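J.: whatever this is, show me its structure:
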Amino acid sequence: MSTATHSRLGSHKPHTPLRAVKPAKATGDALGPLKNLPGYWEGPGFSLIARPDFSGKSPNGFFLQLNWLREMIEFTTIGSPVLNRGSAQEDIAIYGVTYLNRVIDGETGGALHVEPGMWLKIPPTDEPKHDASIARLGTIPHGNAFCTTGFCLHEVPNGLPNIPPASTVPFDIGTPQPAPGTPNPLAEYDLSIPSDFRSNPLPAGLTQALIDDPLQMLRDTIAEQVNIQGCLVKEVDLLITSTGNNAGGIANIPFINSNANALEMTSVFGIQTMVDSHGNEFLQMQYSQTAMLNFRGKSYPHMTVGTLIKSF
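T.: All right, here's what the predicted structure looks like:
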């Protein structure tokens, strides 16, 4: 190789030192309540959504879509701290994971949802004055992006974990959400009443109890594992976030704002350390998520739930 060619390849450029990052273990240990997320999770779920119907034939202006789900989520550790520079206080270091969530119809295998995002662990801050917290950020192909914030709870259940009831009853925008157990006045939600504005055929095995409270699927799953399969729920880390914490929120494209405005979202992800009947430990994630869709004067809870097992 000639000297001229060697020079053109950059041999005389100033040396640029490599930028080092912390070892993977140190970064992983810094994840705190998020430490068990990295890896691949898969399992079944259920989705209930009242979506707008523009045909003019629906008496209540919506179609109730019900789906069994098959979900796959892969979490990857962000390999170094992310520095947030402070102006009112000193800098903070955020640790986190990225994720990609894919959802298909549990019966047909058809594509339903894809969601890239991140979970973040945020240290305590002085300005604003705030305890350690977590955040979840994601983007939705309908034209939404959300940021929810919240906290983690560590529990050691005595038997079955507590999964509080929920309500799917729509309500007038700006009024309180009906309490769990409130009767639903809309025929689309009542399986004893035929309706052309509900999924048909119904997903096999769907019950009225799941339409009234989709979290019943989580209770049934964990009860079978504990009471029939002989599993033990050793401990649970609950990741609880929402848009109702004077932080975060949801941004929508104009079409969403005008047709099915999504303004609020709450989710609870329970990372369960399980022990099977042979004494083997495995990780399981039970989650519930509720997004409020506002259209035609009402708020409609869009609920999804699932039980996913960490495979690797």
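J.: when you work out contacts or count neighbours from here on, use the C-alpha atoms and nothing else.
T.: Will do.
J.: okay, buried residues for stretch 288-301 please.
T.: Buried residues in stretch 288-301, counting neighbours by 16 or more other CA atoms under 10 Å, are found at 288, 289, 290, 291, 292, 293, 294, 295, 299, 300, 301.
J.: of these, which belong to strands?
T.: Using DSSP state E, the subset of the buried residues of stretch 288-301 located in strands is 288, 289, 290, 291, 292, 293, 294, 295, 299, 300, 301.
J.: could I get these as CSV with distance to residue 136?
T.: Formatted as CSV, those follow (distance: CA to CA, whole Å):
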residue, distance to residue 136
288, 14
289, 12
290, 14
291, 14
292, 17
293, 19
294, 22
295, 26
299, 23
300, 22
301, 20
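J.: for the residues you listed, which one is nearest residue 60?
T.: residue 295 (11.1 Å; CA to CA).
J.: name the residues that touch the longest helix seen in the chain?
T.: Longest helix in the chain, counting residues (DSSP state H): helix 216-227. The contact list for helix 216-227 (CA atoms under 8 Å, 6 or more residues apart in numbering) reads 46, 159-160, 163, 165, 209-210, 231-233, 286, 305-307.
J.: the same query, at a cut-off of 7 Å, please.
T.: Outside of helix 216-227, the residues within contact range by CA atoms under 7 Å, 6 or more residues apart in numbering are 160, 163, 210, 231, 232, 286, 306, 307.
J.: to check against the first, give me the structure of this:
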Amino acid sequence: MADETPLRAKISLPVDFRIDEVKQIVGAAPTPTPPLGVLENFTGEFAGTGFNTVFRPNGAPPTTTTFANPIPPPPILTPPNENVLELNLTTETLSFSASLGSVPNRGLGMPLAVNGNAQEDIFLNGVPYVQAISDVTNPATGKGDGKAQGIHFEPGIWLNVPATKHVPALANSLVRMASIPHGTTINAQGPAPTTVINGPPNIPSVNITPFVIGSNPPELITFASQTAANKDTPRIPQDLTKFIASGAINQAILTDPNTVLRNAIAGQTITKTIVFTVSTTPSPPEFGGGTANIAFLEGNAAGTSANASSVRMNATFWVETVEHLIHIPVFKPGEGPLRIPAKPGTQGPVFTGTPPREIPAPITIKVTSTQIQYSQVVFLNFAGLTWPHVSVATLTPAGDVPIPVSAWP
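T.: Model (predicted):
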């Protein structure tokens, strides 16, 4: 019988590949591998589900999006229907490679000395990754059980950058460098986390409402497609009746997509959370980073006729330690390893291991797994407005999680 397990996006480095500085002295000792910090949690493969919202331009004929329910003309002084709000229930795989090693970045030295102190070399370490996201929205059921259609692919690298003393004088930071097929690359930075939350995260709200480009405070422009009950707006899916009934997409989720993240962890026992944010426009004293777009996205050299130019990206990640109680059946020495899902019948980690002794009667043991949640906002400029493009997901280990020896009674 053919293996029907769905394929996942994977990444791997050549065997024994490790970056290190090129040394002049033959036989010189290799540079110690720099720490990864919180990126140590980014290992192996993760998979899960999420939600994506994106306002996109509605192209000229023949590619104009058409709808089953006719779109009424907008009243006077309200925005025209030049956009389509696309909503996606998603599945996702996130695959991490082995770390890169010791990546040398050379300080210029005395020409940029500050108070007589020259900038030394620094050594980075990082984790390459591949992310693949598919739309599984099913209007027939109002759930995320439809045929998978790829909507996002992203190769990239996470980097841990050590603190520097002089040029620049910055604390330890994290960097995410990525490329996407629409023609955008990002370099997002932010401070490395310095504290651990002893418990679950406090996930703030996020708003998808567009606003006038450059307005401060933002001049919000709300569209009829943002009201879940409306059935005749330029939105995909146009009619959300079944999604509202199932709870997969409702008004609370449209108003604040991070509701999906909070719903995902309701009832979980989360004992530890590490949170960090990276941005293409990081807050001072951090600086650097940015986005780059192909000409089609920018529209013209001035960026005043953009088709959908990515001008900024912010992403917050919550790395959580989730505690599970798993039930161990009767076991006799010599039997094969056990494979026990954390929550039978649902997506999530599967724990595997061989008890060190006979288990004469079923028992319950306590184990933990790593969970990654994220909320990302890409700000797209077109038609005089900045349009927040929000993506959220909850990801758990896709491979088996070993049961530690300490968990057995």
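J.: on that earlier part again, now for the contacts of helix 216-227 of structure 1, which pair is the farthest apart?
T.: The widest separation within the contacts of helix 216-227 of structure 1 (CA to CA) is 24.6 Å, between 210 and 232.
J.: which one of the two has more residues nearby?
T.: Between residue 210 of structure 1 and residue 232, residue 232 has the larger neighbour count (other CA atoms under 10 Å), namely 22 against 16.
J.: ok, for the more buried one, nearest residue in space, not its chain neighbours?
T.: Leaving aside its sequence neighbours, residue 232 of structure 1 sits nearest to residue 275 (CA to CA, 6 or more residues apart in numbering; 5.0 Å).
J.: now do the helices in structure 2.
T.: 241-246, 251-255, 259-265, 295-298.
J.: what range in structure 1 does the third one sit on?
T.: Pointing back at helix 259-265 of structure 2 there. Residues 216-222 of structure 1 are where helix 259-265 of structure 2 lands when matched by TM-score structural alignment.
J.: that stretch vs structure 2, average distance?
T.: Stretch 216-222 of structure 1, aligned to structure 2 and superposed, deviates on average by 0.7 Å (mean CA distance after the TM-score superposition for structure 1).
J.: how about that stretch: buried residues?
T.: Result for stretch 216-222 of structure 1 [16+ other CA under 10 Å]: buried residues 216, 217, 218, 219, 222.
J.: likewise stretch 255-273 of structure 1?
T.: Per 16+ other CA under 10 Å, stretch 255-273 of structure 1 contains these buried residues: 256-257, 260-273.
J.: check stretch 149-166 of structure 2 too.
T.: Under the neighbour-count criterion of 16+ other CA under 10 Å, stretch 149-166 of structure 2 has 153, 154, 155, 156, 157, 158, 159, 160, 161, 162, 166 buried.
J.: of all the helices of structure 2, which one is nearest residue 57 of structure 2?
T.: Ranking the helices of structure 2 by their distance to residue 57 of structure 2 (criterion: CA to CA) puts helix 295-298 first, at 11.0 Å.
J.: average offset between that closest one and structure 1?
T.: Relative to structure 1, helix 295-298 of structure 2 is 0.6 Å off (mean CA distance after the TM-score superposition for structure 1).
J.: any figure for the gap between the equivalent of residue 49 of structure 1 over in structure 2 and residue 381 of structure 2?
T.: When structure 2 is aligned by TM-score structural alignment, residue 49 of structure 1 is paired with residue 54. Residue 54 of structure 2 sits at a distance of 12 Å from residue 381 of structure 2 (criterion: CA to CA, to the nearest Å).
J.: kindly report the same for residue 313 of structure 2.
T.: The value you get for residue 313 of structure 2 to residue 381 of structure 2, if CA to CA is used, is 12 Å.
J.: of the contacts of helix 216-227 of structure 1, just the buried ones, ChimeraX syntax please.
T.: Here is the ChimeraX selection string for the buried members of the contacts of helix 216-227 of structure 1, based on 16+ other CA under 10 Å:
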select :210,231,232,286,306,307
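J.: for the helices of structure 2, which one sits closest to residue 134 of structure 2?
T.: The stretch from the helices of structure 2 with the least distance to residue 134 of structure 2 (CA to CA) is helix 259-265; that distance is 16.8 Å.
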